[in-house]
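**Q** Quick one: sequence plus predicted model below, questions after.
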Amino acid sequence: MTGKKITQLAVPVGVVGIVMMLVVPLPAGMLDFLIVINITLALVVLLTSMYVKRPLDFSVFPSMLLVLTLFRLGLNVASTRLVLRDGYAGEVINAFGNFVIGGSLIIGLVIFLILVVIQFVVITNGAGRVAEVGARFTLDAMPGKQMAIDADLNSGLIDEDEARRRRAEIAAEADFYGAMDGGSKFVKGDAIAGIIITIINLLGGFGVGMLTMGMSAGESLERFSLLTIGDGLVTQIPALLMAVSTGLIVTRATASEDMGSAASNQLTQSRTALLIAGSTAIALALVPGLPKLPFILVGVVLVVVGQRISAKDKAEAAAEEVDPAAAVTAPAADTPEALIEQMRVHALEILLAPDLVDLVGTGSDQDLLARVRGLRRKVAMELGIVVPPVRTRDSVDLPRSTYVVRIAGVEVGRGEAPSGRVLALGDNLDGVGGTPVVEPVFGLPGKWVPSELRHAAEMVGATVVDRVSVLITHLGAIIEANAPRLLSREDVRVLTEGVKQVNPSVVDELIPAMMSLGEVQRVLQGLLAERVAIRDLPRILEGLTLRAKVSTDVEGLVEAARQSLGPALAAPYAQDGVLRVVTLDPTLEQHLVEAIRPADGGAQLLLDPARADRVLGTLRSIVASAEASGREAVLVCAPALRAALRRTVVLALPNLPVLSYSEVTGAGLEIETVGVVSDAAALAA
């Protein structure tokens, strides 16, 4: 049998053996062996709880707590049977009793009672309370943690696999603290059971000694008191170790090092505290009547440690100092190249107020540059465009806590990210102190609350977002809305060169024989304006090749590109394989087709304003009703009407997708109609 199979069978066989131990008498030698195993296991659990870096690294602890508690109770039953039957329960119990009593029964009973009080009143109650509070706080904080993961995922900082791993870790953490809340009750019940069993052993043994074994009252009391105290100790000491382990586990915060290293680093982080404590200990040695040597020895050790920390800090500060000669920078060159570089207008730029420069750091709330890189990757994977490098710099002209996003030197977005605060989004924030604000992307009401009140905001059900996530979410929305402006002709060249490496024929046939790079750029910008991803560029170019043989009209080319993408346009809006659509009444649709007129910016609908308001109002109410029921709908119409209708609909419903019948039917989705738009006046006409 392999070692893996042995470890798999160890716990089940052990639990069955414990149950058998409750009913089958054990010889004294076997009991000694099991008591040693019990004490050793408790010691191993205690040391493991001290050396784990995170509570979740010892996730089996709640189950082990139950098994070891049952093991101790089984030993209690087996030892009680031997004590009352034979007046002897093995060498271990006898040795513990003699060692603790030390010739005095009163001293032994007092020490035993003190151990019981320490475990039951102090450690067990404290660990139980901490476990209960930890479980409640962990469960209350889960929504906020989940939203933080979603924010990181949406900003592109993490991928789906990392997000899935973090969500699983949060669920495991909640399960662990919930199990610890219940597991702490085992420790408390074990302490109570130990006290009751001890009383039973003492009274029962006294009676058995006098009535069955013919002992005198003094002999019976002395003999069975020794056995009772020894039995209590060999079970109470492991129980005490397990109670301490429980307390250590539930009071540990998530850290990157074990408890010993963390305690050493944190206790020695302040030289002033050590020097004051050492000086105080030395001063106490001068008080008459107090022993001088212990106070002087401890005080000198603390002062020496404090002085070593001071020397270490000075060395680190000296290493970080910058050579003044090296800090002097040469004056800026006045060459034409340098001036051209300074004049250059950056495609995408973030301006930060001076107090927001700390966002460009390495902490969880200071990783702006890393998050921007992740956002660029996310946009590339979703839209198919390469976002230009984002220039980040500070500006003394901005108000405090303000950031500005510019595209081609023009401000397109502005927001706030106050230092030392987090954004809490929710409806129940009246009791949480902070500055009211409206979230810039979704328009949700919220508050910028101090970081110290983060947990208080999570407790009232708010979603808490850090400053960098707010800025990155805002930047992502701006990039998506301005994607056509960000797609330059050079970007189109790079994209087509990439296609040419794997599919050269489609590029050579289209460019430059039929279309120029500028014309391809206008088509791709038209697709991005309707939030259509251009990742499948080879298929788009194939559609343009077929259409360009007939006409190079931009609107027709955009529609041809959409037709080539086909099912990819409708699939993102489907839910569980069902696409919910809003259709037009056939008569109204015919009126709209007849109202199409050519224009410089593409085909337009020439409608009476009152009729247009009625149609858009009906469409708006249908879409709102679908959204209220949790369904996302799209508007479908005839292919000849789609482009012109979208230009009209976008004025009232900018986020409503407008698809043609051919784009919907080719997706292989189940179609569900959620509403039909009609105009009574138009139908009557």
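**A** Perfect, thanks for sending it.

**Q** Could you use CA atoms for every contact and neighbour count after this?
**A** Noted.

**Q** mind checking the SS state of Leu423?
**A** Using DSSP: H, G, I helix; E, B strand; the rest coil, the structure places Leu423 in strand.

**Q** Share the number of residues neighbouring it, please.
**A** If you count neighbours by other Cα atoms under 10 Å, Leu423 ends up with 29.

**Q** Over to Glu320?
**A** Glu320 has 9 nearby residues by other Cα under 10 Å.

**Q** so what's it up against?
**A** Residues near Glu320 by Cα atoms under 8 Å, 6 or more residues apart in numbering: none.

**Q** and the gap between it and Asp313?
**A** 11 Å (Cα to Cα, to the nearest Å).

**Q** From the chain's centroid, how far away is the helix ranked longest in the chain?
**A** If you go by DSSP state H, the chain has its longest helix at helix 160-211. The chain centroid and the centroid of helix 160-211 are separated by 29 Å, computed with Cα atoms, centre = their mean, to the nearest Å.

**Q** where exactly do the helices run in the stretch 201-350 of the chain?
**A** 217-251, 259-267, 271-284, 292-320, 324-327, 336-343 (DSSP state H, counting those that start in this stretch).

**Q** Okay, one more to line up with it:
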Amino acid sequence: MRNPSPALVGPFARFQAMPATLALPVGIFVLLALMVLPIPALLLDIFFVLNIAISIAVLMVALNARRPLDFSSFPSVLLFATLLRLALNVASTRVVLVGGHEGGAAAGHVIESFAAFLVGGNFVVGLFVFAILMIINMIVITKGAGRVSEVSARFVLDALPGKQMAIDADIAAGLVTADEARERRREVSVEADFYGSMDGASKFVKGDALAALLILGVNIIAGFAIGMISHGLSASAAGEAYVTLAVGDALVAQVPALLLSIAAAAIVTRVSDQRDLAGQIGGQFADPRGWLPVALILGAVGLVPAMPQTIFLPGAAIAAVIWWQLKRRADAPAPLPEPIDEPSPDTIVLADVADSTLVTIELGYGLVGLVDAQAGAPLITRITGIRKQLSRDLGFVLPQFRIRDSLDLAAQDYAVLMGGVSVARGSLRPGKLLAIDAGEVRPMAGGGHGLTGEPTRDPSFDCPALWIAPAARDHAIAEGFLVVDPSTVIATHANQALLAEAHQLLGPDEVRDWVDGLKTRAPALVEAVYPDPLPLAALTRTLRALLADGIGLAHPQPLFTSLALALQKTSDFDAVIDAVRADLGARLVARIAGPDEPLKVVTLDAGLESAILGGMVDPATGQPLIEPDCGSMIVREVNAVAEAEGSPVALIVQPPARRALAALLKTRSPRCVVLSIAELPAAQPIAVVGVIGARDEHPPGLAAPQMQELAA
């Protein structure tokens, strides 16, 4: 048989879904019909039974919920159940007042049974029973549940910002994934909405109780009036006929109202637990220490001569039996765990030989105290801090780091590994502090300074430093040193090493989460780039290249906009990267110059730049090859200019030469940023501070001719 066409499947599916979508509107119209249209007594009996069944079902769901949010629809259910009960009150009032003189059966068998069986046909007794139920419902249950709802809603709303911040902190620390964080945010929002709705829904129960009291009063007064005026009954006969039915009607409505009040109180007083309410209460009453005093007190009271021993002493015996059974269960040995089949010694699994952690920090055995929990684990705290900072700077959540000891390292050495390859190494002195001379140390009159310690170099920035005793900390700070502890040395060194290789930390999983986050804010922008024309692998390669060039992902919308515009012009990988860099040139310049500061620029001599562009070319990449002697000269002169200026500088070159010079200077001249002319913002003020490879006729302070025009 052929499959149905798609044109028929859609309408058929919508037709199947129509009953569910129309159930609530149809139910509301039925409630309105109950209020305004006369209905037969048989149908009224059916609705009364349905009302009682719904109330019992709501109570059971409330008691079996493991936490309040498992019954998040309760406020709406409470509203519709209250409307149903009020509609039945209106309908039953009409039936009682119209046919009450004919006897109890005229109002239906349910009202007749409640009036005859529960109160024995005596309407005075029924009035007192109804009053007691009203007191229990309104003053005790409803008032208490309303107060709990109000306080819970206030506390939940006050705690909402803190919960959101905790989720953001867990994302930054990598403790949760983006999907888990999204689910937790949804639960927090639903919780706030639920308790806010319950605060208002509790007013439904209170108003329903007041309405039942008023309806009973109207039925009694109207029954006397109609019975005596319209049907000529005496006052006693009218009271016997109408008031009895009115009380039965009120009790029929009040029993479901009491059940719903209990359900509301059970929901708002619940504490989240893995068990339902019965299991939670039973588990907490299973302590045998609470039942022995019960047995002893009941037994002591039962021995008093004036007390009924036939009740107290059996109660004491039952409590003693419960205590004995619980104590025996608590003293019973725990069941032995099932034996676990140990793997064969010659079995090797993938987890034994593979390390799935991307970043690992290895410590020599002399540095293990830095991760000791009893000492506060200072290194773990520092590593968590730099991971948050790196994630914030780079714009994506870094995978978790791993810290472990290594026998391959010396006792006081450490290493930072990325993908199993060492990217940073250093040596520490446990129990000492590192005093770093960052250029602010004030020399004494005779030269040098008064601080003594073991000379070394700061591993992060290669500044002169000293290992000093903790007691000399204040002295070092007074001398102008920057004093840090060993855990900070490792964390700072790891931060610098990982920041230099940040592009290797970005994988397809991180890119997917990054794109999903942007898709919630700018879906059309994402569709212009991903997955067509750039699938996940191509997009990962592109973003890694931009990260390697110093363009972070912390501001995804302008980056994706530039990428989308570049892809409209070309699909060549290098051309796309150059176009994005040119569009985001202001971001590159902002790394080394403020918005109102002139950019310190270094240029290449025209002849030198022409020689580089006209020289050998790498056949694999098509990029110019720089001869070793020429490269050494460029590095030396760039470093000399940066050292003389005391601040980072930018080397401005022609676009074809940017990649080759950037690769040359990236590790050899970290204080120099290589930019092409196209990446220089038009409104950026510049100051040419040097010309590399200039001849004698070009003084070092002047730019090459083409750069003079640019500067003008």
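**A** Ah, there it is. Remember, it's a predicted structure, so these values are computed and weren't measured experimentally.

**Q** re the thing from before, any chance of a markdown table for the helices of the stretch 201-350 of the first structure, columns distance to Asp394 of the first structure?
**A** Listed next are the helices of the stretch 201-350 of the first structure as a markdown table, based on distance: least, Cα to Cα, whole Å:
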| stretch | distance to Asp394 of the first structure |
| --- | --- |
| helix 217-251 | 42 |
| helix 259-267 | 35 |
| helix 271-284 | 36 |
| helix 292-320 | 24 |
| helix 324-327 | 20 |
| helix 336-343 | 15 |
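
**Q** residue farthest from the centroid of the second structure?
**A** Here the centre of the second structure is the reference, and by Cα atoms, centre = their mean the most remote residue is Gly232, at 72.1 Å.

**Q** which residue lines up with it in the first structure?
**A** Aligned counterpart of Gly232 of the second structure in the first structure: Gly214 (TM-score structural alignment).

**Q** Report the separation between that match and Val208 of the first structure.
**A** From Gly214 of the first structure to Val208 of the first structure the distance is 9 Å (Cα to Cα).

**Q** correct me, but Thr673 of the first structure touches Val582?
**A** Yes: using Cα atoms under 8 Å, Thr673 of the first structure makes contact with Val582 at a distance of 5.9 Å.

**Q** Which one of those two is surrounded by more residues?
**A** Val582 (21 against 13).

**Q** check contacts around the equivalent of Arg166 of the first structure over in the second structure.
**A** Residue correspondence to the second structure (TM-score structural alignment): Arg166 of the first structure is matched to Arg184. Neighbour list for Arg184 of the second structure: Ile167 [criterion: Cα under 8 Å, 6+ apart].

**Q** hmm, 7 Å instead?
**A** By Cα atoms under 7 Å, 6 or more residues apart in numbering, the contact set of Arg184 of the second structure is empty.

**Q** picking up where we left off before, quick check: which of the helices of the stretch 201-350 of the first structure is buried the most?
**A** helix 217-251 (a mean of 23; mean count of other Cα atoms under 10 Å).

**Q** Quick check: the longest helix of the first structure compared with the second structure, mean distance?
**A** Compared with the second structure after fitting, helix 160-211 of the first structure deviates on average by 1.1 Å (mean Cα distance after the TM-score superposition for the first structure).

**Q** Just the strands from the second structure, written as ranges.
**A** In the second structure, the segments counted as strands under DSSP state E are 359-363, 401-405, 413-418, 421-427, 433-436, 454-457, 464-468, 482-484, 599-604, 649-653, 672-676, 686-692.

**Q** and Trp324 of the second structure, which of the ones you listed is closest to it?
**A** strand 401-405 (50.8 Å; Cα to Cα).

**Q** Now do that closest one against strand 359-363, angle only.
**A** Counting by axes from the mean of the first three to the mean of the last three Cα atoms, to 10 degrees, strand 401-405 of the second structure lies at 20 degrees to strand 359-363.

**Q** what's the mean gap between strand 401-405 of the second structure and the aligned bit of the first structure?
**A** On superposition with the first structure, the mean distance recorded for strand 401-405 of the second structure (mean Cα distance after the TM-score superposition for the first structure) is 4.6 Å.

**Q** can you give me the angle that strand makes with strand 413-418?
**A** Going by the same axes, to 10 degrees, strand 401-405 of the second structure makes 150 degrees with strand 413-418.

**Q** So what's the gap between strand 401-405 of the second structure and the chain middle?
**A** That offset, for strand 401-405 of the second structure, works out to 26 Å (Cα atoms, centre = their mean).

**Q** Next, the buried residues of that strand.
**A** 401-403, 405 (16 or more other Cα atoms under 10 Å).

**Q** Could you save these as a markdown table and add columns showing distance to Gly27 of the second structure?
**A** As requested, these are exported to a markdown table (distance: Cα to Cα, whole Å):
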| residue | distance to Gly27 of the second structure |
| --- | --- |
| Phe401 | 57 |
| Arg402 | 59 |
| Ile403 | 62 |
| Asp405 | 68 |
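
**Q** And for the closest residue to Gly239 of the second structure other than its chain neighbours, the neighbour number?
**A** Among residues not flanking Gly239 of the second structure along the chain, Phe224 sits closest, at 6.3 Å (Cα to Cα, 6 or more residues apart in numbering). Other residues lying near Phe224 of the second structure total 23 when counted by other Cα under 10 Å.
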